[in-house]
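In: Show me how the following folds:
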Amino acid sequence: MYFTILWSAVSHLVWYHVRSCVHLPPVWQLPNLKYLRIEGAHAVTKVGPKFVGCKKGDPVCNGFVAFPKLELLIFLDMPNWEVWSFFEEEAAAPDVRGEDEAVEIQKEDAQSARLQLLPHLVKLQLIGCPQLRALPPQLEEDTVSLKKILLIGINNLKAVEDFPHLSELLAIKDCEGLERICNLAQVSELQVGGCPNLSHVEGLANLQELGLGEDMQEISSHWVPGLQEQHQRIHGEDLDVYTVV
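Out: Model (predicted):
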């Protein structure tokens, strides 16, 4: 009983240098957790449903809130992490029902599996996770309090897009495979360096400041003029473009 009370009161947790562990602990059970840092989990290749404590199709997920108070989430030095998902993808089975009926069933399934993720997350940092291929879509949808994202050394990541609530800063460095940054309607500042394949940046209507590494001058010429034109059209002034180290 005493241990349970102490466990539920934890607000800061650092889990590091656990190189042999292949699964992350179910820390979603900590109702007052505000700061979570996971570092050096070298054996982890997938962060999945166990991380949020809910599986797709489970009726108890309806209305479930995972990490209800978490404000800062950091993943650091996870060289073999490839997949981040909140639901297991199930193989599609042949369906002999009509198209309309199938669509309605899919809607019902989605509602039954609905859960809320990280409603108070303010800042997300991913550093040294070179194999991670994508950010989970539901993370983009549910993080209504998100202000800042920092991505460093996420080499396999192809796109950062569709974060409608991200409101302040997106900082990206040394993400060699990154090709697209799109549909971040509320972001006010973008910093980019070490992303030689970033050829497509658009949908940043609220952008006020753009920081570019010296190595970004050539590739950014494909999309900086569009951002400048958009800013002038919407705000009636020049976009603030500066150099980042």
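In: going forward, measure contacts between C-alpha atoms and count neighbours the same way
Out: Fine.
In: Spit out the contact partners of residue 44.
Out: Residue 44 makes contact with 21, 22, 23, 24, 78, 80, 81, according to C-alpha atoms under 8 Å, 6 or more residues apart in numbering.
In: and these, which two are the farthest apart?
Out: The distance between the two most remote of the contacts of residue 44 (C-alpha to C-alpha) is 13.5 Å, for 24 and 80.
In: Surely residue 40 and residue 21 touch.
Out: No: at 9.9 Å, residue 40 does not count as touching residue 21 under the criterion of C-alpha atoms under 8 Å.
In: which helix in this protein runs the most residues?
Out: helix 99-112 (DSSP state H).
In: on that earlier part again, just want to know which of residue 40 and residue 21 has more residues nearby.
Out: Neighbour count, other C-alpha atoms under 10 Å: between residue 40 and residue 21, residue 40 has more, with 20 against 13.
In: In contact with that one, which residues?
Out: Taking C-alpha under 8 Å, 6+ apart, we find residue 40 in contact with 16, 17, 18, 19, 76, 77, 78.
In: repeat that for 10 Å
Out: Residue 40 makes contact with 15-21, 75-79, 128-129, according to C-alpha atoms under 10 Å, 6 or more residues apart in numbering.
In: now the other sequence, so there's something to compare against:
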Amino acid sequence: MSLILKDVRSCVHLPPIWQQPNLKYLRIDGAHAVTKVGPEFVGCKKGDPVCDELVAFPKLEWLIFTDMPNWEEWSFFEEEVAAADGWGEDGAAEILKEDAQPARVRLLPRLWELQLHGCPKLRDLPQQLGKYTTGLKELNLGGLNNLKAVEDLPVLCEVLVIGYCEGLERICNLPQVTELRVFGCPILSHVEGLDSLQRLGLGKDMQEISSRWVPGLQEQHRRLHGQDLDVYTSSSS
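Out: Prediction:
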């Protein structure tokens, strides 16, 4: 089952899409008024006993967000937002961050590919995305100018493509990614923790800035695999 929500410009909140459990393909395009995607996206709110057994989007394999120019925040649970905003005292925020997911919630268990394009104000990817979406093989990001880091995604296991993310500074701790393609990221100065990387595609515009971190990746690859990393010129598509 596929669903495409297109040109939903007046919607301030996304509709309860999670109520369609047979979805395999979901594309949300042109939700210009949306500034936040929160617990309503997966159908789980704080204190809701249903959350204890929730399987959010049990069959979804492709998830695509495009042309959402005012989208700033994305979280799966209310506690996660609280932690990100630094609420609480004496380390309370950090505890909330670690305990953000209800014990038995399963998030997007079959998600294979995630694409985000044309979301220039989005600041962060959800903390839970990289820990519980265990089938995630490809992450494709484009035009996320406010995103500073792509990091701590231990379950992303194949391809990461990043283009025209002008504020991106770091790509870190992606231990299972085997191929990275990056272009249009002029201040990307810190790339590490890609232990399984086999191929690195760089746009022509990345040659100078990548000289800061490609040698480190090459050295790591030789140490772990006994051969040179495959570095090639990547197209901007």
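In: Post the TM-score for the overlay when you can.
Out: Overlay of the two chains. TM-score (TM-score structural alignment, normalised by the length of structure 2): 0.90; 229 aligned residues with a C-alpha RMSD of 2.3 Å.
In: returning to what we had before: which of the contacts of residue 40 of structure 1 sits closest to residue 177 of structure 1?
Out: residue 129 (12.6 Å).
In: which neighbours do residue 24 and residue 80 of structure 1 share?
Out: Counting by C-alpha under 10 Å, 6+ apart, the residues touching both residue 24 of structure 1 and residue 80 are 41, 44, 46.
In: which one of these is nearest residue 242 of structure 1?
Out: Residue 242 of structure 1 has its nearest neighbour among those in residue 41, at 35.8 Å by C-alpha to C-alpha.
In: does that closest one count as helix, strand or coil?
Out: In three-state terms, and counting by DSSP: H, G, I helix; E, B strand; the rest coil, residue 41 of structure 1 is coil.
In: Would you check that it makes contact with residue 47?
Out: No: with contacts counted by C-alpha atoms under 10 Å, residue 41 of structure 1 stays clear of residue 47, the gap being 11.0 Å.
In: Need the overlap of contacts for the two.
Out: 22, 23, 24, 81.
In: Tell me, how many residues neighbour the aligned partner of residue 39 of structure 1 in structure 2?
Out: Alignment note (TM-score structural alignment): residue 39 of structure 1 maps to residue 29 of structure 2. Look at residue 29 of structure 2: counted by other C-alpha under 10 Å, it has 19 neighbours.
In: Quick one: distance of the one helix or strand residue 79 of structure 2 maps to to the chain centre.
Out: Here residue 79 of structure 2 sits within helix 78-84, counting by DSSP states H and E. Relative to its chain's centre, helix 78-84 of structure 2 lies at 17 Å (C-alpha atoms, centre = their mean, to the nearest Å).
In: Spatially nearest residue to residue 73 of structure 2 (excluding sequence neighbours)?
Out: Nearest non-adjacent residue to residue 73 of structure 2, counting by C-alpha to C-alpha, 6 or more residues apart in numbering: residue 36, 4.7 Å away.
In: Can you flag the buried ones in the contacts of residue 44 of structure 1?
Out: Buried members of those, scored by 16 or more other C-alpha atoms under 10 Å, are 24, 78, 80, 81.
In: Helices - which of those land there?
Out: Going by DSSP H, the helices hold none of those.
In: mind giving me CSV with the residues you listed and columns for distance to residue 177 of structure 1?
Out: Shown next, in CSV, are these (distance: C-alpha to C-alpha, whole Å):
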residue, distance to residue 177 of structure 1
24, 26
78, 17
80, 16
81, 16
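In: Now name the helix or strand holding the residue most central in space within structure 2.
Out: Using C-alpha atoms, centre = their mean, the residue of structure 2 that lies closest to the mean C-alpha position is residue 125, 4.6 Å off. Assigned by DSSP H and E, residue 125 of structure 2 falls within no helix or strand.
In: distance of it from residue 148 of structure 2?
Out: Going from residue 125 of structure 2 to residue 148 of structure 2 by C-alpha to C-alpha, to the nearest Å gives 10 Å.
In: Repeat that for residue 100 of structure 2.
Out: 22 Å.
In: ditto for residue 175 of structure 2
Out: Separation of residue 175 of structure 2 from residue 148 of structure 2 (C-alpha to C-alpha): 19 Å.
In: looking at structure 1, where would I find the counterpart of the longest helix along structure 2?
Out: The single longest helix within structure 2, with elements called by DSSP H, is helix 214-225. On structure 1, the counterpart of helix 214-225 of structure 2 by TM-score structural alignment is residues 224-235.
In: Just the buried positions in the matching stretch, please.
Out: So for stretch 224-235 of structure 1, counting by 16+ other C-alpha under 10 Å, buried means 224, 227, 228, 230, 231.
In: where exactly do the helices run in structure 1?
Out: 2-8, 99-112, 137-142, 217-220, 224-235.
In: From the contact counts, what lies against the fourth one?
Out: Right, the one you point to is helix 217-220 of structure 1. strand 200-202 (3 or more C-alpha pairs under 10 Å, 6 or more residues apart in numbering; DSSP states H and E).
In: Show me what the strand it packs on is packed against.
Out: Short answer (3+ C-alpha pairs under 10 Å, 6+ apart): strand 200-202 of structure 1 packs on strand 159-161, strand 180-182, helix 217-220, helix 224-235.
In: Mind doing that once more with 6 Å?
Out: Where contact means 3 or more C-alpha pairs under 6 Å, 6 or more residues apart in numbering; DSSP states H and E, strand 200-202 of structure 1 is packed against strand 180-182.
In: Next, the buried residues of the strand it packs on.
Out: Those would be 180, 181, 182, for strand 180-182 of structure 1 by 16+ other C-alpha under 10 Å.
In: Among the residues you listed, find me the one that's closest to residue 171 of structure 1.
Out: Nearest to residue 171 of structure 1 among the buried residues of strand 180-182 of structure 1, with distances taken as C-alpha to C-alpha, is residue 181, at 11.3 Å.
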